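this one's structure only:
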């Protein structure tokens, strides 16, 4: 198992934890299927949409059952752990979501580039991979999706994706480029949460 494949599985599990926590935050304690379903869609929604758009078949989680396994593990961790280390669900939800978007923006971007799409389309595919699962999650639990809030969120993903494209153009080592770009997304998002950074408002309303 390669290091990047392992990171991909870990990232999938992180998104599943994020989705399950969101369901638990809505008091879905007795609906195991609902919690699992939201965790599953959060974990694979963005990557599935990306693969469908780019015609990449079979879709990754259909081809490789390990993704289903780590999703179920992530859901189980969220359910079991909520009583002893998830004291406040809002914070861990944001934390796991932030880790996920950092990893998957760059993973999605890399996959798009491997299929020889142009750089701008690859950036959009990276953003879709990272963000669309969260949009599905928030919609299903009747929350406003995070990308529509005023805080820095999608902007962090865009900045990291552009940084990766720049590093690729400058022929920086791919592993270093991945780590720096993904870390920049995570750090920027965490700083936005910590210091309440927001984007400037458009218009007077």
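Here it is on my side, so go on. All figures in this text were calculated on a predicted structure; none of them were measured in a lab. Numbering: from 1, shown residues only.

from here on, just use CA atoms for contacts and neighbour counts.
OK.

need the residues that contact the lengthiest helix in the chain.
Identified as the longest helix of the chain according to DSSP state H is helix 90-114. If you take CA atoms under 8 Å, 6 or more residues apart in numbering as the criterion, helix 90-114 is touched by 8, 11-12, 14-15, 17-18, 21-22, 25, 47, 50, 54, 86, 119, 121-131, 134, 157, 160-161, 164, 178, 181-186, 189-190.

list the buried residues in that helix.
For helix 90-114, the neighbour count (16 or more other CA atoms under 10 Å) marks 92-113 as buried.

same check on stretch 137-144?
Residues of stretch 137-144 classed as buried: 137-138, 140-141 (neighbour count, 16+ other CA under 10 Å).

structure two is appended below for comparative analysis:
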């Protein structure tokens, strides 16, 4: 069952990447690459840091969800775009799942709690960050009007804290993933956001060009 949810998370993350590729006018190869980067990127980065073969390359079944996402966007681009809200819901579910499984994987490989929490966060948000950077747009991770990293950070930190006191198990991980999911959905519903970098915020302005 865990594999099924994991593959669903990869699929919906990949779907967001393929949709962005379609909006940017990429060809179908670009759609596949951007979708794969979004769905698998966070886990690949985590596994490289852990020094193990990335799951996406060790088990070929993980390559099927990005391929399915490309096919869905190619044939159903219009209808899929109209269902943006459900995609955000599934994206939130993937975020909750990946930040918890990422932290657990790091802990199982002997990482200390702080490093494990950071790798859990990386697993949850890494794919979306890579997607936005490659597509040359402002990363959703840094959107001042949205909460994306904080729920994932909280979920990964909770997992490591529970492991530190000896609390482990599938149901506990599911509960933490559900909490991350709920926080993400509530932030979308009520437009929650983190404080700005400076107490007094100013509109962004273009910096003057340096003198020649």
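Arrived safely. Computed from a prediction, not measured in an experiment: that's the story for all the values here.

let me see the TM-score of these two.
Superposed pair, TM-score by TM-score structural alignment, normalised by the length of the first structure: 0.88. Supporting alignment: 199 aligned residues with a CA RMSD of 1.9 Å.

tell me the first helix or strand C-terminal of the longest helix of the first structure.
helix 119-140 (DSSP states H and E).

in the second structure, what residues pair with that next one?
Under TM-score structural alignment, helix 119-140 of the first structure corresponds to residues 113-134 of the second structure.

the matching stretch: average distance to aligned residues in the first structure?
Averaged over the aligned pairs, stretch 113-134 of the second structure sits 0.8 Å from the first structure after superposition, using mean CA distance after the TM-score superposition for the first structure.

who are the contact partners of residue 70 of the first structure?
By CA under 8 Å, 6+ apart, residue 70 of the first structure lies in contact with 9-10, 12-13.

top of these by neighbour count?
For those, the largest neighbour count, defined by other CA atoms under 10 Å, is 29 neighbours, found at residue 13.

whereabouts in the first structure does stretch 37-46 of the second structure align?
The alignment of stretch 37-46 of the second structure onto the first structure (TM-score structural alignment) covers residues 41-50.

the matching stretch against the second structure, how far on average?
Looks like 1.0 Å for stretch 41-50 of the first structure (mean CA distance after the TM-score superposition for the first structure).

which element is the residue in the second structure that residue 5 of the first structure lines up against on?
Alignment note: residue 5 of the first structure maps to residue 3 in the second structure; criterion TM-score structural alignment. Residue 3 of the second structure belongs to helix 2-23 when elements are defined using DSSP H and E.

average distance between that helix and the first structure?
Mean deviation for helix 2-23 of the second structure: 1.7 Å (mean CA distance after the TM-score superposition for the first structure).

please point out which parts of that helix sit buried.
In helix 2-23 of the second structure, counting by 16+ other CA under 10 Å, buried: 6-22.

same question, stretch 185-192 of the second structure
Neighbour-count burial for stretch 185-192 of the second structure, counted by 16+ other CA under 10 Å, picks out 185, 187-188, 192.
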